[in-house]
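>>> Here you go, sequence then predicted model.
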Amino acid sequence: MSMFVNMRKRYFSDPAFKLFKKVLPPLSDTEREAMEAGGVWWDGELFSGSPNWQTLHNYPKPSLNAEEQAFMDNQLETLLAMLDDYQIVQEDKDLPPQVWEFLRQEKFFSLIIGKEYGGLDFSAHANSTIVSRIATRSLSAAVSVMVPNSLGPGELLSHYGTQDQKDYWLPRLANGTDIPCFALTGPEAGSDAGGIPDQGTVCYGEFEGKEVLGIRVSWNKRYITLAPVATVLGLAFKLQDPDGLIGDKKDIGITCALIPADYPGVEIGERHDPLNLAFMNGPTRGQDVFIPMAWVIGGQDYVGRGWRMLVECLSAGRGISLPALGTAVGHLTARATGAYAYVRKQFGMSIGNFEGVAQAMGRIGGYTYMLEAARTLTTTSLDMKEKPGIVTAIAKYHMTEMARTILNDAMDIHAGRAIQLGPMNYLGHHYFGMPVAITVEGANILTRNLMIFGQGATRCHPFVLKEMEAAANPDTEQASKEFDALLSKHIGFAIKNVSGSLLNAFTGSRLNRAPVSGETAEYYRHLSRMSRGLAVAADFAMLSLGGELKRREMVSARLGDVLSHLYLASAVLKRYEDEGRQQQDLPMVHYALQHCLHQCGVAFDEVLSNFPRKGIGRLVRTLVFPLGIHYPAPKDELSVAITKGLMTPGAHRDRLTHLCYVGEKESDPVAIMERAFVAMHEVKGIEKKIAEAVKAGEIPRKISLSEKLEIALSAGIVTKDDVEKMHNAEQLRQHAIQVDHFSAEQFKQGGLQPGKAA
């Protein structure tokens, strides 16, 4: 070892090592398992300070194979035509029996089960696309389909089950003989899955007339989707072995087992009422229920490994199911609100022409483009067999929050049309359902404040996790050597990012490289600057706060917001390239990217202004933003352009909202609005002729449309065919803007059937 290295170790890295061990205590067992269960993907590039954008472009373009596309075109379309969401939610409080049977027969519950067991073995992208499209039609149906294909017995068995368990259960789950649920959450353990209070004890007991080794378990679970109709119960509990029957460890840890729902002692079948939606959700209980050891998922070798299993599977499911629901809201609101904003008139013109409405419409269109981009990029990671826990947490939190925002915008624009429930209302049940998406699979507050940066800072940083592992090494001499090498690299990493941040500030990011030319090139440069800024801020936060950073949730949440919006912006850029740089999409692309940069700036400003160590906050601001943070919100002109696109039929609008189910039946609610929208566009030229005649004084202004048309026909301004088209379009328009109503007697009796719209 050279003299320089010896001196560096003695006077610098060894004291730093002692300080590091003091301020950054070793990972707990559960934290370590969570870190090891997740992988680093594009999030690692964003955390590096110098993301390789070509890596992003080289990721596969999301697509459906022939089998998946055929399923979408046939089984899925058949299912959508069978669904009547008003009947499901308001009348039956359940999916119709024929729908349940169709879901079983056509293997909607086995999208992720391997073909060797009779499942469909679809990609994550196909799984997400199917759930999204169903969700535009019925959230209750979408939740019923997504849960067996997310965290649950099917996925856990596929990854960890014994061969006997797979051979028995997976074919039954694939063909619909069994309906699964997974009981994880309870009154005392929601997002904190590690805090499960339900207990099992290793013991001997009687099973099928023989004394066998097993577990006596008690549980009290709540909020379990599909529990009321499940035939097999996946159960997570903490296992103890006080008598040492299977080893020396007394507290074994979280364990997962599979129990038939009709097994003695299992209580199941009651229902919750999840905000008046109709998907099956309810409690399950059991007291001192004895189960054989063979029912542990993975067998005895997997006792105590449930936390790792849950973290791995939950992170994958979190990247599919809830983002799919959020994306569905985007597709539905963009298509339906664009149509309504054109059809609904106020003061003689379409309400979408008012700037106040256009502002909200711009947000709907811009967010919808971003939602679909994030959905497809996230499923790409899963189909690459990555385990990106941070990426899926970002997708879950931000996509459900964006959906909540644009659903509120759509409700505001529709006004009275949206708040009266009935068969014609295509927004009401989604409005009820968004808090469900916000809450499940990791409540959003916890996901934002603890997971995204709290885990991401350690997992994605190129050196911190390795440094923490070195600190935990009991071989002090070896640990000191490892730490010295890592610290040298870490210091070089920090110096590079600090100098790069200052250079970016004084050059306006112009020296950063962009992999493309054209209108999006500048965004790559600015996002690279934000990546450097995040790397600098993260290093200072971890160094100055140490273990306290875990408790400084407002700090970690805001730094997580920077990482999240870097990821969302990346998704937008990737989608724009994948889809052939569609020029008509540029208003939405600009809107989304300006929004992401603005949100990064807001997050940086808030975290640095409120940093617990005031001097550190001022120092980081000086190093990263010495000239100020200048990233404004999206320009108004973009909102106007997006609104115009949403109110114009054509390939551009169809591409943006391609997952939205319209339907062909007379009663399909979105179809009612769509028919009026198309008809009104077809008579746009005729309306213009009438308006010009009114302006010229040839037709009185304040008379009915029928009277105007009669005068125009007599004056030769329009033809008889024009008049017929106008009357037809107006009839469709009037029908589309109405709301359902019910008799007082129907309210008293329940089972509301709508009266004829006025």
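That came in fine, so what should we check first? Numbers count the residues shown, from 1 in each chain.
>>> C-alpha from now on. contacts and neighbour counts both.
Fine.
>>> Can you tell me the element Val212 falls in?
strand 210-225 (DSSP states H and E).
>>> next helix or strand past that strand?
By DSSP H and E, the next helix or strand past strand 210-225 is strand 232-240.
>>> Pull the residues that contact that next one.
152-153, 178-184, 196-202, 217, 219, 227, 250-261, 303-304, 306 (CA atoms under 8 Å, 6 or more residues apart in numbering).
>>> if we can go back for a sec, can you list the buried residues in the strand holding Val212?
212-225 (16 or more other CA atoms under 10 Å).
>>> again, but for stretch 345-360
So for stretch 345-360, counting by 16+ other CA under 10 Å, buried means 351-353, 357-360.
>>> And stretch 590-608, by the same measure?
So, applying 16+ other CA under 10 Å, buried residues of stretch 590-608: 590-605, 607-608.
>>> Next: stretch 449-469.
So for stretch 449-469, counting by 16+ other CA under 10 Å, buried means 449-468.
>>> is it true that Tyr117 touches Asp167?
Yes - Tyr117 lies in contact with Asp167 (CA atoms under 8 Å); the separation is 7.3 Å.
>>> Give the next helix or strand downstream of the helix or strand in which Glu101 is found.
According to DSSP H and E, Glu101 maps onto helix 97-105. Later in the chain than helix 97-105, the nearest helix or strand by DSSP H and E is helix 124-137.
>>> Show me the contact partners of that following helix.
Contacts for helix 124-137 (CA under 8 Å, 6+ apart): 62-64, 68, 72, 76, 80, 83, 85, 111-112, 141-143, 145-146, 149, 320-321, 324-325, 327-329, 331-332, 375-376, 379-380, 382-383, 659-661.
>>> Could you export the buried residues of strand 210-225 as a markdown table, including distance to Lys695?
Below are the buried residues of strand 210-225 laid out as a markdown table (distance: CA to CA, whole Å):
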| residue | distance to Lys695 |
| --- | --- |
| Val212 | 91 |
| Leu213 | 90 |
| Gly214 | 87 |
| Ile215 | 84 |
| Arg216 | 84 |
| Val217 | 80 |
| Ser218 | 78 |
| Trp219 | 75 |
| Asn220 | 72 |
| Lys221 | 69 |
| Arg222 | 65 |
| Tyr223 | 61 |
| Ile224 | 63 |
| Thr225 | 60 |
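>>> Give the single residue among those positioned nearest to Ile737.
Nearest to Ile737 among the buried residues of strand 210-225: Thr225, at 35.4 Å, using CA to CA.
>>> put this beside the first:
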Amino acid sequence: MSIFICIVAVVALLGVLAYSRAPLWWSSLLILIGAAYAFYQQSLNPIVLGMLIALLIILNFKPIRRALITGPLFSIFRKITPPMSQTEQEAVDAGTVWWDRDLFSGKPDFDKLHQYAKPTLTAEEEAFLNGPTETLCAMLNDWQITQKDKDLPPEAWDFIKKNGFLGMIIKKEFGGKEFSNYAHARVVTKIATRSGSAAVTVMVPNSLGPGELLQHYGTEAQKNYYLPRLAVGEEIPCFALTSPEAGSDAGGIPDFGIVTRGSYTDPRTGIAHDNVLGIRLTWEKRYITLGPVATILGLAFKLYDPDHLLGSKEDIGITCALIPTEHKGVEIGRRHYPGTSAFQNGPNWGKDVFIPMDWVIGGQDYVGKGWKMLVECLSVGRCISLPAMSVATGMLSSYTTGAYARIRSQFGLSIGRFEGVDEALGRIGGFTYQMDAAQRLALTGLDSGEKPSVISGILKYHNTEKMRKTLNDAMDVHAGKAVCIGPRNYLALGYHAIPVAITVEGANILTRSMIIFGQGAIRSHPFVLRELKAAMNKDLPAFDDAVISHIGFAVSNLVRSCWLGLTGARFVSVPVSGPTAQHYRDIVRFSSAFAFLADMGMATLGGSLKFKEKLSARLGDMLSNLYIATAALKKFNDDGQPTEDRPLVRWAVETALFDCQEAMNGFLANHPNRALAWCVRKLVFPCGMSMRQPADTVGTDIARSLMEPSASRDRLVQFMYRSSDENDSIGVLEHALKAVIATEAIENKLRRAQREGKLKAIVAQARLQEALNQGLITAEEHAAVVRARRLKREVIMVDDFDAQLMHADSEAIHRVIV
């Protein structure tokens, strides 16, 4: 019996050591002590004891271990590891690893999460957001821009240029604003709640493009000439990467340049130059934002040096150059028409266009380094522009749909009181909270010097997908008002433009199925990159250290996920107490499970996991939803844990963790090794899949907070442009909402009087006058109801046009028939 107890004790203690990630020699010492005790009790054969001691020696003494175990494994690993292309290698190396590494560790450090600075605006940034940005928004009429002018009005273009909107990221020494990434994102968000076309116009020069590339890689001459001109809008930049034959496959760019000597006339100075070293370019690009109106063209192409004018290498690689669009041979000006958006976007091309070598961004020293330059900048840009527009859509949907659901009534009730609408409102508010939280955390990283490339992929995919979901729900609630486009319709134009955000900066299908986990598994995993580098460098000692640590890491996460699953993670120590404490514990549990499943997938599928995109996508979903859940908790904590926001943070976290669990379920259900998947499921979900979607009451609480002026709603839509003009299609909502709320009791009294037969008139206006005449309501109440009904009608009216759909009837509000 004592031997049985000894075995149980040793196994239990091994579990404790694995859970706490103790070093290998601790576990070896424990096994040795247990074996010695069993031998002493004459329950262990001396031969078995000797074999066990030999095994422990092999495992713990590195020279022997490398000779017998990791050395042969190293040879196999080097043979089966698929080679990386240059573009894949540069994408993996791009950016930095940040909070995503903690999530991959299976043991996230929440103290570190809370120590990250809360993003804030400087006084200058806040003044710009509340001053020029508000002024610009007031100048914009999205219906006029998209349906009539097909461009921003000239006064808006002029205002954008003169007030430095195109130079927000440019340093002050060059005349720019030098704003934080957080301020840049908030400016884009506010503009996007007013006009998507204007937001794109502002965001592109401040995102992936010449301005950012020049600041990081430009020569001093390039910086000194172009950056001051870009900062004040004297130059309009665009960057041309996508070709008809190569979108996501940057390595397949057909556009090429040949190093040669030639002559050209500089369009900026009119001076001719003869027999200079340069590049003869041929290219065809499309989908280039600001391309039709750009004055300088950033161009990505493959560079070849067949005459070895630069050195011994013929295939130089992807290179980026900056070309004045007035340069001879540059064809530019035609436009694409992306959805209903009217931002400038179009193709450009050129054949045998000669440019001097000093037009290469960074000069001759940076030829062949273009792809690395681009992915480095993309790891920043993808955290800002499209996620900011997604947040804007969430804020717009939350604000307008909440108000509309309270103002619009059916069967004598605000439609928001019906549970179907209530459910949609809960999703709208919850997804908006998720999107804003996810971007806020990423911006914190950017402004602390990080370039979180994996997180940027998470934001690009999940924020734009949630934008699609929130706007779909908003359209459903608004129903016919949203279906029929017109000046009053504040949703449809954005709805039609959704595919633009879904497809640009890495199409969402690609981002989810290949990039998030494909890049995350290598960059964010504690050991995979070390193993790959050791294999590439033929470094057996480094491989030995990494692979032994990796095995211990996997075993630890297996034990942790099983134990945390059995106990519901109730005994995990977390840095907070109260209603969100269990959320932190659940994240620890799912982080351990994710880390183990990631290792299980890589170990069993090896290099083929790269091509099993459905499984890779689900692993990416696990990582993404863990990030979203932690970002929501960080936002809630940064905001001071307001009681009114508890439904929002609960919905955001519980939905993210439920989605994470569903991804795990899908991964195990579709893993090709069915027996292994069955065993792993029992370990990861020992008590079954316990995570549930948020309770209906949580969504109801969110819906109620959106249907009235509240502190929670104001925080959620803080950076939305909110006109106070009653004649504005969105500005009227707040006036109508307050008026409807103020008169709800009066309207209820009028309905009761009608049911009781006190009011007999058929027409509503006549019944209202009848109530006043009978003294059922006061003159002040009558006036309040008249105003509320007028504003309500303004909100619910749908535009109608003449027979040619050219002119909307602006007087339709006064056409009251019944």
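The structure has been received and is ready for your questions. All of these numbers come straight from a predicted model, not from anything done at the bench.
>>> Would you mind checking the contacts of helix 124-137 of structure 1 for buried ones?
Using 16+ other CA under 10 Å as the burial test, these include 62, 68, 72, 76, 80, 83, 85, 111-112, 141-143, 145-146, 149, 320-321, 324-325, 327-329, 331-332, 375-376, 379-380, 382-383, 659-661 as buried.
>>> mind listing the strands for structure 1?
180-183, 199-207, 210-225, 232-240, 251-260, 267-268, 281-292, 345-346, 349-350 (DSSP state E).
>>> Apart from its neighbours in sequence, what residue is nearest Gly71 of structure 2?
Leu540 (6.9 Å; CA to CA, 6 or more residues apart in numbering).
>>> what's the residue sitting nearest the centre point of structure 1 in contact with, if anything?
Of all residues in structure 1, the one closest to the mean position by CA atoms, centre = their mean is Pro323, 2.2 Å from it. The contact partners of Pro323 of structure 1, by CA under 8 Å, 6+ apart, come to 371, 375, 395-396, 399-400.
>>> Please convert these to JSON lines, extending it with distance to Lys9 of structure 1.
Putting the contacts of Pro323 of structure 1 into JSON lines (distance: CA to CA, whole Å) gives the following:
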{"residue": "Leu371", "distance to Lys9 of structure 1": "49"}
{"residue": "Arg375", "distance to Lys9 of structure 1": "47"}
{"residue": "Ala395", "distance to Lys9 of structure 1": "42"}
{"residue": "Lys396", "distance to Lys9 of structure 1": "44"}
{"residue": "Met399", "distance to Lys9 of structure 1": "47"}
{"residue": "Thr400", "distance to Lys9 of structure 1": "48"}
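>>> Filter those by whether they're kept in structure 2.
Checked against structure 2 using both residues aligned by TM-score structural alignment, their matches' CA atoms under 8 Å, those keep these contacts: 371, 375, 395-396, 399-400.
>>> To which residue of structure 2 is Leu563 of structure 1 aligned?
For Leu563 of structure 1, the aligned residue in structure 2 is Leu623 (criterion: TM-score structural alignment).
>>> what about its match, distance to Gln519 of structure 2?
12 Å (CA to CA, to the nearest Å).
>>> What of Gly252 of structure 2?
For Gly252 of structure 2 relative to Gln519 of structure 2 (CA to CA), the value is 19 Å.
>>> Over to Pro228 of structure 2?
From Pro228 of structure 2 over to Gln519 of structure 2 (counting by CA to CA), the distance is 36 Å.
>>> Also Ile702 of structure 2?
36 Å.
>>> again, but for Thr319 of structure 2
Using CA to CA, Thr319 of structure 2 is found at 23 Å from Gln519 of structure 2.
>>> and if you look at Gln86 of structure 2?
14 Å.
>>> Same check on Asn224 of structure 2?
Counting by CA to CA - Asn224 of structure 2 and Gln519 of structure 2 are separated by 36 Å.
>>> corresponding residues in structure 2 for stretch 611-619 of structure 1?
With TM-score structural alignment as the criterion, stretch 611-619 of structure 1 aligns to 671-679.
>>> Okay, buried residues for that stretch please.
671, 677.
>>> ditto for stretch 529-547 of structure 1
529-542, 545-547.
>>> try stretch 478-489 of structure 2
Quick answer for stretch 478-489 of structure 2 (16+ other CA under 10 Å): 478, 481-482, 485-489.
>>> just stretch 53-71 of structure 2 next, same as before
Buried, per 16+ other CA under 10 Å, within stretch 53-71 of structure 2: 53, 56, 58-59, 62, 65-66, 70-71.
>>> Format the residues you listed as TSV; extra columns: distance to Ile548 of structure 2.
As requested, these are exported to TSV (distance: CA to CA, whole Å):
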residue	distance to Ile548 of structure 2
Ile53	18
Leu56	13
Ile58	12
Leu59	9
Lys62	10
Arg65	10
Arg66	10
Thr70	8
Gly71	12
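>>> ok, of those, which one's closest to Ala779 of structure 2?
Thr70 (90.1 Å).
>>> quick one: the aligned partner of that closest one in structure 1 and Leu24 of structure 1, what's the gap?
Under the alignment (TM-score structural alignment), Thr70 of structure 2 maps onto Ser13 of structure 1. Counting by CA to CA, the gap from Ser13 of structure 1 to Leu24 of structure 1 is 15 Å.
>>> ok, Ala505 of structure 1 touching Ile629?
No - contact criterion CA under 8 Å: Ala505 of structure 1 and Ile629 do not qualify, at 9.3 Å.
>>> contacting residues for Gly209 of structure 2?
So Gly209 of structure 2 contacts 237-239, 298 (CA under 8 Å, 6+ apart).
>>> Which one of those residues is nearest to Asn163 of structure 2?
Nearest to Asn163 of structure 2 among the contacts of Gly209 of structure 2: Pro237, at 16.7 Å, using CA to CA.
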